[in-house]
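> Structure of the sequence below:
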Amino acid sequence: MTGWGAGQRVRIGILTKVFTAELVDAAIAKHGRAERRRRLLPAWLVVYFVLALCLFARESYEEVLRVLTSGIPGSGALARVNRSSLCRARARLGEDVLETVFRQVTGPLATPATPGAWWRGLRLLALDGTQFDLPDSTSNGDTFDGPSATGGVPFGFPQVRAVVLAEVGTPGVLDARLGGYRDGERGLAYPLAGSTGPGDLVIADRGFWSVEFAHVFTMGGADLLVSLQSNHLGTAQEELPDGSYLSMARPGKDVRLRAAREGRTLPRHVIYRVIAFAKGDKVAYLGTTLLDPEQYPADELVALYRERWEIELAFDEIKNHLGPGGPIRSRTPEGVRQELWAYLAVHHAIRQFAHTAALTRPTVDADRVSYLKCVRIVRRSIPSQLGATAAKLTRSFAEAGREARARPLPARRGRECPRAIKKPNRWPVLRTRARRDTVQPGRWAHNRTTKQPPSRKTGTQGNPSLVTA
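Predicted coordinates:
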């Protein structure tokens, strides 16, 4: 087999309605990744293969390719394709094509009929950062870095830091930026301001607020509701009837100098509203650019801030329900970024499917449509949709939506849970590059039967012994 015919395009189940052949071809052409000769693994097939890897995160490369192409006339030659060929095909495709696919499919999902997506005429958006564990390869560790023990000894997995902007009501991802473990969330968040505009209320956690952050997001017309640290309360200007007060903050000298070097202009000061509220036995603070206490009551804003946690559920869906629940597959930096853009694109497509199902009469909250159930429906649809026409895909999309909402989840409870570390790492592991630099030609053996703290000198658990190769 030397190529694929026009009628031999694979399908990715009901998600083909989102990831159309025209969309994939446009992304490939934009970055000049089209083949100059006929290949067994053309670029468009590799795009669908990478998307399918996210749907079947625990399956091997060969099994995912078999599920994706079984039933296609003339696809028998793909049975001889091995993992190394698929890895080379991913490398030829690069990361830019999948990023473009993500940016083409992403966009606002909420409509005026979407429950929980709006508050007093404002569309609710959540902004937050998270980390994705990566395979412990030398290139991943050198490029992205990761947690380190005392003395700078790396332990655990290398990690990518992602800052994501998502809708609260759906929750579909609108935009994202990827960086290394040492990159600050605030710096990664600045470009996301371009995906907001008038009528949007961006809810963010502590650590994001600054004069520059407020300026960047409000320039486009968006409003902010951000948790404040105690050193970001500014200078009180006026007390308001509801107990909140207007405050003023000025950019620091370092911020002004950096902006001047980059040719940017910052305001001399910003005015924002500070709301104090009781959080357990402590006092917490919110900062908002919604200054009118009558139109935007303080007690409603305090209750509204809880909705930021919807983005944490989106992270859980991507990592654990859609993803492998641990490190992703790719062992090269370009492959990591390619895979993460694919995860974000597939998550948005499944959220679009769930939202469409939720709006079917009678309308239910999108929270009550099980995301895991939607993932399973999409997985099952791939073998049954090979060679399907566009009309059949549309019917299948609607039928699958009725199945997804057949037994909705119970209404979300208003519960509270204190912050806790759910994945403690008491076993520092020397990464490949650190092990090669420090203990060659041997390796550290850890005594996992003891519960002693890591040694400050070695960064290892208990009594480390050097085992020679």
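
> only C-alpha atoms for contact and neighbour calcs from this point on.
Fine.

> Would you confirm that R273 belongs to a helix?
No: under the criterion used here (DSSP: H, G, I helix; E, B strand; the rest coil), R273 is strand, not part of a helix.

> how many other residues sit next to D292?
Neighbours of D292 under the rule other Cα atoms under 10 Å: 11.

> Could you report the neighbour count for S210?
18.

> what residues are up against it?
H232, P251 (Cα atoms under 8 Å, 6 or more residues apart in numbering).

> Following the chain onward from the longest strand seen in the chain, which element is next?
Ranked by residue count, the top strand of the chain under DSSP state E comes out as strand 122-133. Using DSSP states H and E, the helix or strand that directly follows strand 122-133 along the chain is helix 138-144.

> for that following helix, the distance to its chain's centre please.
Put simply, helix 138-144 sits 20 Å off its chain's centre (Cα atoms, centre = their mean, to the nearest Å).

> buried stuff in that helix?
Buried residues in helix 138-144, defined by neighbour count with 16 or more other Cα atoms under 10 Å: T138, S139, N140, G141, T143, F144.

> Let's compare: structure for the following, please.
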Amino acid sequence: MRNSTPIFPGFHLQTLRRKPRSAQQKLAEKMAVLQQKSFKQIGEVFEKFIPLALLKPELSGAMSRRRLFSKENTFWAFFSQVLDADGGCKEVIRKLQSYASIKGIKVPSSSTASYCTARKKLAEPMLADILAHTAEQLEKMPATGMLNNRRVIVADGTGVSMPDTPENQAAWPQSSALKPGCGFPSARICACFSLDSGALLSYAIGNKKNNELPLFRQQWETFNPGDIFLGDKGFCSYFDIAKLQDRGVDSVVTLAKRAPVRAASSLKKLGPDDLLITWERPKYAQILSYSKDAWANLPKKLTLRQIKVKVPHPGFRTRGFYIVTTLIDAARYPAEDLAELYFKRWDVELFFRDIKTTMGMDVLRCLTPDMIRKEILMHFIAYNCVRRLIYEAAEEADLEVRLVSFKGSLQALRNWEPHLNQAKISKAERFRLISDLYESMTNTPIRQRPGRSEPRCRKRRPKNYQLLTSPRQVMKEVPHRNRYHAGTA
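Reported below is the predicted structural model:
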């Protein structure tokens, strides 16, 4: 028989025991864990790159209540969605369901309605502030000493398509060459990247009627005095070169629209195929994309430098081209260094490939312009965060950042994420896992093959399906007349 006498005077064994919890309390505690952790799994890796103050609940109105799809949870769910290989809203719900199942909680509904409603409540200015913060954090990383330690910003444009909805068509109409119902809305994006870090610094969105220059001019505030702008022939503009120079920004662009200046007409010969030249202000015409007053304020002449670059590598589309630059000091900026800098301009094509192909932004999913803009912003935020992770991994491995594969890093991150965010993992174990993640990201550096040429040709043929030449709802297939059904006749 147990002795009911107290162990110590005034102390009863029952008072030392925790009061039993009811089933309702246990369920509430599990639901609290679900709300706190289920969508922050990817955030455990990246939250130090994101200003958490911006993710706090609002004081009132939308995103002010603490619920499963809170402001913070919705942001990290959206973030995880754009990094995921599938990229669909249903994938987010499946993650939530699996997490609930692991915790022994009733599995939530498979409906995406609550999540989609919560995404709509995320404020676009808040996402823009987060993107600016990620760019600033990347720019604080140690520079690699490119072109006299000056920051080089490279700009380029690209296009994305999206679901064929009336709202998207109104904002970003499809090409006029396509019949109604047979094409997709397409947006034009011009973005500025840091050539050194690969950080996306700014962007502007337009439709098919916008070319790159007007979109680029919306991003002049991205440049600081002392920066160097690097662009292809689409940015060869007297107006832009002059205006950037007024801001203390030098330009390096490919010559276009003007004939090369001959040595006899130049101011001075600085070296072989290296000339100091002047450009006359172009005559004003209505087709110019700036006003007559802006044209009148331009300098009547620009003193520039023209460098002819020869391409000795076989297989390239061109055997040579001309570079025009405001860097006229040949001793400080040799022609060979500027030619090498321009060859690195190709990196911007790889940056866009990382975002559009590797991360899947080439074809967007949202059905309204408001959500399309947020989807683009989330892709850019996630891209910058992965770039920052690559920087840390490269620094840990004492490796050049350009040698770390973006796709390989994203693959490693996707597979390490579930293990990094286990609830019971210790700090020491988390540190070991992150070290192994960095090792996985950097243990296979990208092979450098200067002068490598690959023709833009596809070896694998697409399936030989017929083209949609009429709206799908009115297009009728006639099997006995359709050569695509010949195999089943």
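
> Next up, the contacts around the counterpart of D129 of the second structure in the first structure.
Using TM-score structural alignment, the equivalent of D129 of the second structure in the first structure is T100. For T100 of the first structure, the contact set (Cα under 8 Å, 6+ apart) comprises A27.

> Same question for Q25 of the second structure.
Contacts of Q25 of the second structure (Cα under 8 Å, 6+ apart): none.

> and the gap between it and S70 of the second structure?
Between Q25 of the second structure and S70 of the second structure the computed distance is 22 Å (Cα to Cα, to the nearest Å).

> Tell me how many other residues crowd L98 of the first structure.
Neighbour tally, L98 of the first structure, other Cα under 10 Å: 27.

> Name the next helix or strand following the helix or strand it falls within along the chain.
Taking DSSP H and E as the criterion, L98 of the first structure maps to helix 96-105. Once the chain leaves helix 96-105 of the first structure, the next helix or strand it forms, by DSSP H and E, is strand 118-119.

> Output the residue interval of the second structure matched by that following strand.
Mapping strand 118-119 of the first structure onto the second structure (TM-score structural alignment) gives residues 146-147.

> Just checking the distance from the matching stretch to the centre of its chain.
24 Å.

> Stretch 223-242 of the first structure now?
On Cα atoms, centre = their mean, the centre of stretch 223-242 of the first structure falls 29 Å from that of its chain.

> what's that stretch in contact with?
Counting by Cα under 8 Å, 6+ apart, 198-210, 214, 217-218, 245-249, 274, 284-290, 293, 297-298, 301, 305 sit against stretch 223-242 of the first structure.

> And stretch 348-366 of the second structure, by the same measure?
82-85, 87, 154-156, 158-163, 193, 195, 198, 372, 375-376, 379-380, 383, 406-407.

> Show me what E400 of the second structure lines up with in the first structure.
E400 of the second structure maps onto D365 in the first structure, by TM-score structural alignment.

> no wait, V160 of the second structure
Per TM-score structural alignment, V160 of the second structure is aligned with F132.

> so who does that match touch?
Contacts of F132 of the first structure by Cα under 8 Å, 6+ apart are Q159, V160, R161, A162, K319, P327, I328.

> One more: T394 of the first structure?
I14, K17.

> And it, how far from V216 of the first structure?
In this structure, T394 of the first structure and V216 of the first structure are 41 Å apart, going by Cα to Cα.

> likewise L286 of the first structure?
Taken as Cα to Cα, the span from L286 of the first structure to V216 of the first structure is 19 Å.

> More neighbours: which of those two?
Counting neighbours by other Cα under 10 Å for L286 of the first structure and for V216 shows that L286 has the greater number, 24 against 19.
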